[in-house]
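K.L.:
any chance you can model this:
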Amino acid sequence: MSGHGTPIPMSSAKCGPLTGTANVPGDKSISHRALILGAMVVGETRITGLLEGEDVLDTARAMRAFGAEVVDLGGGAWSVHGVGVGGFAEPDGVIDCGNSGTGVRLIMGAMATSPIAVTFTGDASLNQRPMARVTDPLALFGAQAVGRAGGRLPMTIVGAADPAPVRYTVPMPSAQVKSAVLLAGLNAPGQTVVIEREATRDHTERMLAGFGADITTEDTDEGRVITLTGQPELTPQTIAVPRDPSSAAFPVCAALIVPGSDVLVPNIGLNPTRAGLFTTLREMGADLSYEDERTEGGEPVADLRARFSPDLKGVEVDPARAASMIDEYPVLSVVAAFAQGPTIMRGVAELRVKESDRIEAMATGLRANGVEVEDGNDWWIVHGRGHGAVPGGVICASHLDHRIAMSFLILGMAANAPVSVDDGGPIATSFPIFEPLMAQLGAQIVRSA
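P.N.:
As a prediction, the model looks like this:
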């Protein structure tokens, strides 16, 4: 059952060419950060292009609970009147972050160095996800966390009344953990230092600099060393959110496997810490091009054009690229099913602790649809059958995971028999216009009772 209501079964069938322009929503990662940092500034921050999916709306509600004035101006435009660094008020009720691991972990970091107590919860999926990876480093600042066994939600965090800056090496590639520590460091005196051995998405660092924080990044033998000077006077900003590369992945990948397709996806963020999927698809032989490359709001963007690519080849994905495409492996595995030969994906243990165990979920569903898959703790291999050779015809479990649901619906667009998911409801958390957008391109997605 969906954490957001009654399950919504969906089915996708083989369709004609996908053509046209796919205006995907704003970037979810940047949308979360814009709301949170806007709430930590004295004055008004204006945001355009905000993703208005459930995950981001939950973060907006949380910022209101902390005392910020967050107003929906319509058409993706929002206004945030913040309370300043260290100015969060203690919420009257529980903070419900729905399905969003990014939202809850970043908000935990933002409040952990303020002397307030906050209880967090989420839907059935989020409440099974590990939080110790964030609460452990937040404890170094002086914050205390009490939750369910295994460090799971619901959880109460008591922020540090007298926070100390920390030096922390992130034990696994995780932009969420890195960002939580940096946000906590905003209200700690002195310098907070975060070291990551593998670079992860750097939206937090870019946005902190844009708001006027004193933050530096240096590549050293230890890894990437990020130094933030605490208790700055941040300055309100006007933020134009680029469109989400993780959402763009779905119409792009569908176009590559549906015969005759030609789809343009404009204004997509191509931050190098996020663009690993598109690099991998090109290595597979995808007809995928970047048009009108430019910089907007400090982020590189371009228009992506994807055309049907009947001669895709399996590849071994560089494990060093995993952090830049961790959310895209499910839909990559769908493209891999239509390639010739094996696609090998290693160094992806993080997929086991996402909204679902994404390796298990995709491997099970792909096997049921006639695709051979091998998998281990931090690797999996999809043995591609080639264009036109994926049987399909199965109902797959989405496990309350939006990306699993959308990936199997993309599979159905090129498989020989329709592919269904037991619950497409979670898609609304990140890509609320997925169904009408894909239908406008020519896809056949239907809801079944």
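
K.L.:
make it CA atoms for all contacts and neighbour counts henceforth
P.N.:
Will do.

K.L.:
report all helices and strands that the host helix or strand of residue 264 contacts.
P.N.:
Following DSSP states H and E, the helix or strand that holds residue 264 is strand 262-269. Packing partners of strand 262-269 (3 or more CA pairs under 8 Å, 6 or more residues apart in numbering; DSSP states H and E): strand 19-21, helix 245-257, strand 299-307.

K.L.:
next, the second sequence, to be compared with the first:
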Amino acid sequence: MTQGTQTPLRSSRPAGPLTGRLAVPGDKSISHRALMFGALAVGETAITGLLEGEDVLRTAAAMRLLGAEVTRLGPGEWRVAGRGVGGLTEPVDVLDMGNSGTAARLLCGLLAGHPIFAVMTGDASLRKRPMLRVTVPLAATGAEFWTREGGRLPLAVRGAVDPMPLDYTLPVASAQVKSACLLAGLCAPGVTRVVEREHTRDHTENMLRHFGAEVSVTDTDAGREIRVVGQPELVAAPVRVPGDPSSAAFPIAAALLVPGSRVVVEGVGLNPLRTGLLTTLREMGASLEIENARVEGGEPVGDIVASFSALRGVDVPPGRAPSMIDEYPVLAVLAAFATGTTRMRGLAELRVKESDRLAATAALLTANGVRCTIEGDDLIVEGGAVPGGGLVETHMDHRLAMSALVMGLASAAPVTVDDAGFIDTSFPGFAALLNRLAGGEAISPP
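P.N.:
Now for the predicted structure:
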């Protein structure tokens, strides 16, 4: 999408139920890591099911600039010829990470362990997001970082010549910060240790083992302790990327809201540290089934069957936030249609996403006649009939845009988003897919 150009879309009630089978794009978190770990491995890594959204394509471009050979063979089929741990080369151009906070923060970890100079930037949204949460702990490796005021991009880094292993306890639950520290530790002699008080998604640990690193995870009184032995020889290994559970949330939500619907989302990643939304939806009374459960590439996978359901309000505990942090906007939409009140607790992390996602989610609801309040870091939604008819400001946030479009499929009046262009960062073809399930043009330009 050309920056500065907006792509508005409007969604309205379809003529009938949503039906059919579909596959959502590959998991974004695993796609980023597959490209990065392939670049650090010796040999050629074959990747299937890679998400080809803009965020992941930025990571592929960055790995090329850092010396890896990254080749697209066909839809979702990629090959990465790696440089080995410590073998990345100095880029001749700026690394532009687009809209992806995950890619930017993980890349800080990669760069910190290599004795090279690099400059990183992103789009207008990413340039507002804080990076001190990774640059501060990474500086203990010996790397130097320079940022704009407030620790924001553009950012320059000179990696450590002799990187030191890290011993770091996460102040807040963040898989991105944890992963950045572990990636930096790959280039350092000895053991890097990271402690998290709350469990966060463990794709980095799983994939490090898959590529041959020595990783241990222990539950202690202080929290979950992850140790990685530095300077391993990572060996190329095939990666099959499962469907992204965060992307699957949108067709699942649509099926739950539109009367008579039954939708099967195939091959979705079911890592227990990513399935908080499914747990919450079942508590709300959602009809959800798992079929064809299996393990692929070290990650649990299955087909999710979602059928129209009468939902009820629930109290979502703060400890569940790390396992569903990206799904709160669409959960808030579902809560708007539920009977009773839903309280989502402990959402501080939403304030530092692509937008202040907590405030923007509340604004999305309010614009469409839903009563909601923010109390501290909690979002309280009063469920019932949803008038709709609002114009939603997306703030260049793909999840807000998709959540609002799902709302319009069941609200009394259509819902319009000011800009749907950023949906392609994670879910290319989103509107066309929902229209196929609906058997018509439920989502279209206003």
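
K.L.:
related to what we said a few turns ago, starting at the chain centroid, how far to the strand holding residue 264 of structure 1?
P.N.:
18 Å (CA atoms, centre = their mean, to the nearest Å).

K.L.:
buried residues, stretch 55-66 of structure 1. List them.
P.N.:
Under the neighbour-count criterion of 16 or more other CA atoms under 10 Å, stretch 55-66 of structure 1 has 55, 56, 57, 58, 59, 60, 61, 62, 63, 64, 65, 66 buried.

K.L.:
possible to save the residues you listed as JSON lines with secondary structure?
P.N.:
As requested, these are arranged in JSON lines below (DSSP: H, G, I helix; E, B strand; the rest coil):
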{"residue": "55", "secondary structure": "helix"}
{"residue": "56", "secondary structure": "helix"}
{"residue": "57", "secondary structure": "helix"}
{"residue": "58", "secondary structure": "helix"}
{"residue": "59", "secondary structure": "helix"}
{"residue": "60", "secondary structure": "helix"}
{"residue": "61", "secondary structure": "helix"}
{"residue": "62", "secondary structure": "helix"}
{"residue": "63", "secondary structure": "helix"}
{"residue": "64", "secondary structure": "helix"}
{"residue": "65", "secondary structure": "helix"}
{"residue": "66", "secondary structure": "coil"}
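
K.L.:
I'd like those as TSV, with distance to residue 8 of structure 1 appended.
P.N.:
Shown next, in TSV, are those (distance: CA to CA, whole Å):
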residue	distance to residue 8 of structure 1
55	18
56	21
57	21
58	21
59	24
60	25
61	25
62	27
63	30
64	30
65	30
66	33
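
K.L.:
so which of those residues comes closest to residue 271 of structure 1?
P.N.:
Distance to residue 271 of structure 1 across these (CA to CA) is lowest for residue 56, with 20.1 Å.

K.L.:
touching, the closest one and residue 103? I think so.
P.N.:
Yes: with contact defined as CA atoms under 8 Å, residue 56 of structure 1 and residue 103 form a contacting pair (7.4 Å).

K.L.:
any shared contact partners between those two?
P.N.:
Common contact partners of residue 56 of structure 1 and residue 103 (CA atoms under 8 Å, 6 or more residues apart in numbering): residue 32.

K.L.:
can you list contacts of stretch 365-376 of structure 2?
P.N.:
332-333, 336, 359, 362, 379-383, 386-392, 415.

K.L.:
are any of those residues buried, and if so which?
P.N.:
Of the contacts of stretch 365-376 of structure 2, these count as buried by 16+ other CA under 10 Å: 332-333, 336, 362, 379-383, 386-392, 415.

K.L.:
the strand holding residue 264 of structure 1 vs structure 2, mean deviation?
P.N.:
After superposition onto structure 2, strand 262-269 of structure 1 sits on average 0.4 Å from its aligned residues (mean CA distance after the TM-score superposition for structure 1).

K.L.:
cool, thanks, talk later.
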